[in-house]
Structure formats: structure tokens, C-alpha cells
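Student: compute the structure for the input listed below.
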Amino acid sequence: MNKKLKILLIEDDIIEIMKVHRTMHELSLDHQITESKNGEEALEFLHDKSLELPDLIFVDLHMPKMNGFEFLEIFKNNPSLKHIPAIVFTTSANQNDLKESYKIGIAGYIIKPLKYEDYVLKLKSVLEYWSSNELIKS
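Tutor: The predicted structure is shown next:
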């Protein structure tokens, strides 16, 4: 049986946030999603000791204030956070973005499909994989 995940979604585009929620609803997935609009907001959330850490992080690369790369550099250099799987969820098919993301230590790189049906299939497969994984509880 798959576990219910606590997911931190770092995304500044409201349409993308709505697509994630719509996909979860259509797939009848009961994962808990916390949203952050940029890397700064996400780091504030992650450092709040009164809140439970997420099991999984989805991060867009191109955001205001603090982009995905800046967030990942800080996040992956924090010993108390770096164990949390971070997946880049982006429109960028740029090979340099891909290489740089894996160098930082991400767990996956997903290019957001344009067709909604493909979007649902990709998100479904990723969530099935991570909800069946053994994850470190903080």
C-alpha cells in the first residue's frame, strides 16, 4: 500500500499549482501539499521547527526572489534537510539546467508536459514511485 506523502511544492505559477491540485483530485490521491511561491518562502517553511518536514519536494527552477538553483544549493548544503528528495519540476529542457540540477544533488528532473494527459501520467508515476519508497522521517 502506498503512503500518504507530505509534499512541498515550490512554484510561482498559479496555473501550475492548480494543475497539480487538479491532477491529485483526478487521481484520488490524498497527499498533503504545502505551497511556496519561491525559494525564500520554502526555506522559511523548512526552518520552522513547529512544522513537520515534507517527505518530498517539487521545485521549479525559474522563480522570483530566489530561483530553484539558489534554493537547491542552500537546501542540499543543510545537513538536517539534504536527505529530503528534491525533484525539479520545470519547463526547461536545457541540458545545462539538467546537469547543474543533478550536480547539486536532486532526486529527479521532470519536464512539465504541455498536454494535460501527459502531465497527469508523469505526475502519477512519480508519486506512485515516491509513495512506495521508504523515506526518512524527521
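
Student: can we go C-alpha only for contacts and neighbour counts from here?
Tutor: Will do.

Student: sec struct for the residue nearest the centre of the chain, please.
Tutor: The centroid of the chain falls nearest to Phe58 when counting by Cα atoms, centre = their mean (0.6 Å). Under DSSP: H, G, I helix; E, B strand; the rest coil, Phe58 falls in the strand class.

Student: how much space between it and Met1?
Tutor: 22 Å (Cα to Cα, to the nearest Å).

Student: what does stretch 34-53 contact?
Tutor: The contact list for stretch 34-53, computed with Cα atoms under 8 Å, 6 or more residues apart in numbering, reads 6-13, 63-68, 70-71, 75, 81, 138.

Student: what are the buried residues along it?
Tutor: Within stretch 34-53, the residues that count as buried by 16 or more other Cα atoms under 10 Å are Glu35, Ser36, Lys37, Asn38, Gly39, Glu40, Ala42, Leu43, Phe45, Leu46, Leu53.

Student: how far does that stretch stretch from one end to the other?
Tutor: 10 Å.

Student: one more to line up against the first:
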Amino acid sequence: MTKKKNSITILVAEDDPDDRLLVREALEDIRLCNQLNFVADGRELIDFLRAKGDYADRAGQPLPSILLLDLNMPRMDGREALKIIKTDPALRQLPVVVLTTSKAEEDIYRTYDLGVNSFITKPVTFVALASMMAILTSY
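Tutor: You can find the predicted model right below:
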């Protein structure tokens, strides 16, 4: 008998279409049943979380179970979005995992100071990404 995995809602803030596809495929690979949403930049992320603008139809819906946040995005980067999220009483409890190509110590320290739950450098192989996704879904 196969054990059914819990359904979670994952929000991914990522501007790179290739990285979006890899995340989607990695989650499918580990057979996680979930709702997956993508936003392309920090402004879109904040609108999604606050149910504003193009996301006004989300009003009254729960927050995602977890946010995977890229730091280097256009319009509003992940650092600025993280600061807004962690200072907003309605959003600050949302688990946030930075998933980025950055290995800069400054980014690591700064994001932890802002309240990020984890900082992960994007894996270079698909197998490593799928393994990481399996671990992240335990948040």
C-alpha cells in the first residue's frame, strides 16, 4: 500500500523560466501532490500574498505552505520582498526558503537577519534538486 503524501501549497518566486520548469519537474519526480504557483518578481510576489492587483481573486484564501524565494529578480528583488514579508504581521509566519545561485556570505547573513527559514544554493543536478524538494516539503 502506498502512503499518500500530504498536499501542500508551494509558491515559487523565480524569474527564470528554465528554473521554474526544473522545480515543477522535481516536484513531479518525487510525486508530491500539491498546488504550485509561480511569480516572476518581488512585486508580483507581494501582490500574490496580499491578494492585490492581478491576484485580487485570491482574497480570503490561505497563504502558501512554503515560499521558495530567488534573490535575484527584476523590479523588486528577493531581499526587499523578504523584508516586506517578515515585517508584515499577516505574512511573517510564512516559511521562506531562499533558493538562489548566490553563495555570497553577505546574502546568507542578511537573509537570516531578515527572518528566512533556510538558505539553499540551487543544486546543479536534477537529482539533487529533487532530493532537496523532498526535504523542503517537510516544512
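
Student: so what number do they get for TM-score?
Tutor: The TM-score (TM-score structural alignment, normalised by the length of structure 1) is 0.89; 129 aligned residues with a Cα RMSD of 1.2 Å.

Student: returning to that earlier point: can I get the buried residues of stretch 34-53 of structure 1 in TSV with distance to Thr23 of structure 1 and secondary structure?
Tutor: Listed next are the buried residues of stretch 34-53 of structure 1 as TSV, based on distance: Cα to Cα, whole Å; DSSP: H, G, I helix; E, B strand; the rest coil:
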residue	distance to Thr23 of structure 1	secondary structure
Glu35	15	strand
Ser36	18	strand
Lys37	19	coil
Asn38	21	coil
Gly39	23	helix
Glu40	26	helix
Ala42	22	helix
Leu43	26	helix
Phe45	24	helix
Leu46	25	helix
Leu53	23	coil
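
Student: in structure 1, what residues pair with the lengthiest helix in structure 2?
Tutor: In terms of residue count, the longest helix belonging to structure 2 (DSSP state H) is helix 17-29. Mapped onto structure 1 using TM-score structural alignment, helix 17-29 of structure 2 covers residues 14-26.

Student: any idea how far stretch 93-109 of structure 2 is from the chain center?
Tutor: 11 Å (Cα atoms, centre = their mean, to the nearest Å).

Student: and for stretch 81-91 of structure 2?
Tutor: For stretch 81-91 of structure 2, the distance to the chain centre is 14 Å (Cα atoms, centre = their mean).

Student: what's the matching range in structure 1 for it?
Tutor: By TM-score structural alignment, stretch 81-91 of structure 2 lines up with residues 71-81 in structure 1.

Student: how about that stretch: buried residues?
Tutor: Phe71, Leu72, Phe75, Lys76, Leu81.

Student: identify the farthest-apart pair in these.
Tutor: Phe71 and Leu81 (11.9 Å; Cα to Cα).

Student: okay, and the common contacts of the two?
Tutor: Joint contacts of Phe71 of structure 1 and Leu81 (Cα under 8 Å, 6+ apart) do not exist.

Student: all helices of structure 2, in order?
Tutor: 17-29, 42-50, 78-87, 105-114, 126-136.

Student: got JSON lines for the ones you listed, with distance to Val96 of structure 2 too?
Tutor: Listed next are the helices of structure 2 as JSON lines, based on distance: least, Cα to Cα, whole Å:
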{"stretch": "helix 17-29", "distance to Val96 of structure 2": "16"}
{"stretch": "helix 42-50", "distance to Val96 of structure 2": "12"}
{"stretch": "helix 78-87", "distance to Val96 of structure 2": "8"}
{"stretch": "helix 105-114", "distance to Val96 of structure 2": "10"}
{"stretch": "helix 126-136", "distance to Val96 of structure 2": "10"}
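
Student: closest to Val97 of structure 2 out of those helices?
Tutor: Closest among those, using Cα to Cα: helix 126-136, at 8.3 Å.

Student: many thanks, I have nothing further to ask.
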